[in-house]
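J.: Below: sequence and its predicted model.
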Amino acid sequence: MSLINDTVAWLIDSAQWSGGSGIPWRIAQHLGYTAITVLAASVIAVPLGLYVGHTGRWKNTAVLATGALRALPTLGLITLIVLLTSVGLAPAIIALAVLCIPPLLAGIYSGLEAVDPATVDAARAQGMTETQVITRVELPLAMPLIIGGLRSAVLQVIATATVAAFIGVGGLGRYIIDGLAVRDTPRVLGGAIIVVVLALLIDALFALCQRLAFRHASPADSHPQLKEKTA
């Protein structure tokens, strides 16, 4: 009970909610790192996922690559990048982006692959270009799975971004790393609780987005010609 009481006391202490090392600022840093990481990973995952999902090419290679990247240990990857470059935010973002690519890539190509081929053929029969097929047919229908991949990627980054504090950057990981250094268990537990709560809130937001995506009207509903062709 003493540990729980000490952790609660640490969490409600007004000193932890103000200043450059306060909880709001650390949360903002953590979310900032997550956003930068997802954007960096998207540069590779989005075009590659669209190509694989739309054409069906390189699928086996994509599956093998995503499986291999998922197996990489975050701390080991960050350490390797730091040794090859230098200490700072960039190595952490690169390492987290590498781990963020697999769920993003898998969500995109799996979503496009799951679209009914008859619907795609009907869109082409109506004279749509390949770009229009992707943007107006495949992407809307694949959106629930794409959001699912994004959801998985974001949650993974939020959970593993705490490791970034190991090389001196900010974020919620500072509470855990610094607390372990001085054996301040309430600080470690408090930091871990904040990470968990943040992850649960973000997960709930993405769950709502997925539900809305499932309810969204399909391209066939907005294009009667497609509906007739696929009927």
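T.: All right, it came through fine.

J.: When you work out contacts or count neighbours from here on, use the C-alpha atoms and nothing else.
T.: Fine.

J.: What segments of the chain are strands?
T.: Counting by DSSP state E, the chain has no strands at all.

J.: What segments of it are helices?
T.: In the chain, the helices defined using DSSP state H lie at 2-12, 23-55, 59-70, 74-84, 89-113, 117-125, 130-132, 139-160, 173-181, 185-215, 219-222, 224-230.

J.: Other residues contacting stretch 56-67?
T.: Contacts with stretch 56-67, where a contact means C-alpha atoms under 8 Å, 6 or more residues apart in numbering, come from 51, 52, 53, 101, 102, 103, 105, 106, 113.

J.: make it 10 Å
T.: Stretch 56-67 is contacted from outside by 48-53, 68, 98-106, 109-110, 112-113, using C-alpha atoms under 10 Å, 6 or more residues apart in numbering.

J.: Buried only: go through the residues you listed for me.
T.: Buried members of these, counted by 16 or more other C-alpha atoms under 10 Å: 48-53, 98-106, 109-110, 112-113.

J.: ok, and here's another one to check against it:
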Amino acid sequence: MNLWSFLQDPASWVGPDGIGARIVEHLVYTGLSLLIATAVSVVLGVIVGHFRAGNLLVVGTSNAARAIPTLGLVVLVVTLLGTGITPVVLALTVLAIPPILNATSTGVREADPGAVHAARALGMTTWQVIWRVELPLATPLIVSGIRSATLQVVSTATVAALAASGGLGRLVVDGQRLGASGYPEMFAGAVLVAALAIVLDVALGSVVWGLRRRRSRIGRTAAELDSAPAAEATPA
């Protein structure tokens, strides 16, 4: 049986060890990790970006976290917490935080000064400025960070199989145990991980494109509000 025969075989897709179940497991690991990482990163990134506090520490820590060997981190977490979904999600979350955190802090810090000035001129409080102006303007960059983290997490989640967990990595591990007869299963796991990464990347790329168009509209509206008082003050 070759790769395409394995993928086209209905028996390969059904059951708890089938491709369908492995894709769902892979998406669960990826989704949970990105959800937790995004929640943590956005909160910290907003604080760092708006208040200009601890930027060097955050950037340094994020860059250091990117250098952590994936396999070593998984082995460490599994040793401390045992096997199962928890250590896998925890390890993937650590890997997903740096790109999202850097993108959030940068996006908030570099939000259009004109839009921020206009919001403050209208009497908005600090948190209103953050929520209504800076965060919407930073959203495209934040989603770009999530996009980068997604690619890393989807590929890294393959090692979840080493922690006695599921995901598409099980196809690689189980196929390897079968020897030469398991090559189609191994290749299928690798191909499906690549295909899943491409699909998610294209989807998030479309979201980024839409958000950038929305940001340009917000910037134009803010510029009009900022120039309105000056126009009214000019004598006829």
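T.: Alright, I've got the coordinates. Quick caveat: nothing in here was measured; it's all calculated off a predicted structure.

J.: Let me see the TM-score of these two.
T.: Overlay of the two chains. TM-score (TM-score structural alignment, normalised by the length of the first structure): 0.92; 227 aligned residues with a C-alpha RMSD of 1.9 Å.

J.: can you redo the helices of the first structure as TSV with distance to residue 166 of the first structure?
T.: Shown next, in TSV, are the helices of the first structure (distance: least, C-alpha to C-alpha, whole Å):
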stretch	distance to residue 166 of the first structure
helix 2-12	22
helix 23-55	14
helix 59-70	20
helix 74-84	8
helix 89-113	9
helix 117-125	48
helix 130-132	43
helix 139-160	11
helix 173-181	7
helix 185-215	14
helix 219-222	47
helix 224-230	54
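
J.: Buried deepest among those helices, which one?
T.: Among the helices of the first structure, the stretch with the highest mean neighbour count (mean count of other C-alpha atoms under 10 Å) is helix 89-113, at a mean of 25.

J.: In terms of secondary structure, what does that helix contact?
T.: If contacts are counted by 3 or more C-alpha pairs under 10 Å, 6 or more residues apart in numbering; DSSP states H and E, helix 89-113 of the first structure sits against helix 23-55, helix 59-70, helix 74-84, helix 139-160.

J.: Now tabulate these in CSV and tack on distance to residue 129 of the first structure.
T.: Shown next, in CSV, are these (distance: least, C-alpha to C-alpha, whole Å):
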stretch, distance to residue 129 of the first structure
helix 23-55, 13
helix 59-70, 23
helix 74-84, 41
helix 139-160, 14
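
J.: quick one, which of the ones you listed is nearest to residue 187 of the first structure?
T.: helix 23-55 (11.3 Å; C-alpha to C-alpha).

J.: re earlier: show me the one of the helices and strands packed on helix 89-113 of the first structure that comes nearest residue 13 of the first structure.
T.: In terms of C-alpha to C-alpha, the element of these nearest to residue 13 of the first structure is helix 23-55, at 10.5 Å.

J.: distance from the closest one to the second structure after superposition?
T.: Here the mean offset of helix 23-55 of the first structure against the second structure after fitting is 1.2 Å, by mean C-alpha distance after the TM-score superposition for the first structure.

J.: so what's the aligned residue in the first structure for residue 212 of the second structure up against?
T.: Counting by TM-score structural alignment, residue 212 of the second structure lines up with residue 214 in the first structure. Residue 214 of the first structure sits next to 140, 141, 142, 143, 144, 145, 208 when contact means C-alpha under 10 Å, 6+ apart.

J.: now stretch 168-184 of the second structure, how far from the chain's geometric center?
T.: Stretch 168-184 of the second structure has its C-alpha centroid displaced from the chain centroid by 28 Å (C-alpha atoms, centre = their mean, to the nearest Å).

J.: What lies in contact with it?
T.: With contact meaning C-alpha under 10 Å, 6+ apart, stretch 168-184 of the second structure is reached by 1-7, 17-27, 154-162, 164, 185-193.

J.: at 6 Å what do you get?
T.: 2, 3, 22, 158, 161, 185, 186, 189 (C-alpha atoms under 6 Å, 6 or more residues apart in numbering).

J.: With stretch 201-212 of the first structure instead?
T.: For stretch 201-212 of the first structure, the surrounding residues in contact (C-alpha under 6 Å, 6+ apart) are 144, 151.

J.: Equivalent analysis for stretch 77-89 of the first structure, please.
T.: Contacts for stretch 77-89 of the first structure (C-alpha under 6 Å, 6+ apart): 91, 92, 95.

J.: Can you tell me which of those is closest to residue 42 of the first structure?
T.: Proximity of the contacts of stretch 77-89 of the first structure to residue 42 of the first structure was ranked by C-alpha to C-alpha; the top entry is residue 95 with 14.0 Å.

J.: Return the residues in contact with the alignment partner in the second structure of the closest one.
T.: Under the alignment by TM-score structural alignment, residue 95 of the first structure pairs with residue 91 in the second structure. Counting by C-alpha under 6 Å, 6+ apart, residue 91 of the second structure makes contact with residue 74.

J.: Any figure for the gap between residue 91 of the second structure and residue 58 of the second structure?
T.: 19 Å (C-alpha to C-alpha, to the nearest Å).

J.: Over to residue 2 of the second structure?
T.: In this structure, residue 2 of the second structure and residue 58 of the second structure are 48 Å apart, going by C-alpha to C-alpha.

J.: do residue 139 of the second structure as well
T.: According to C-alpha to C-alpha, residue 139 of the second structure stands 19 Å off from residue 58 of the second structure.

J.: which residue packs closest to the spatially most central residue of the second structure, ignoring adjacent ones?
T.: In the second structure, the C-alpha nearest the mean C-alpha coordinate belongs to residue 146, at 2.7 Å (C-alpha atoms, centre = their mean). Spatial nearest neighbour of residue 146 of the second structure, excluding adjacent residues (C-alpha to C-alpha, 6 or more residues apart in numbering): residue 100 at 5.5 Å.
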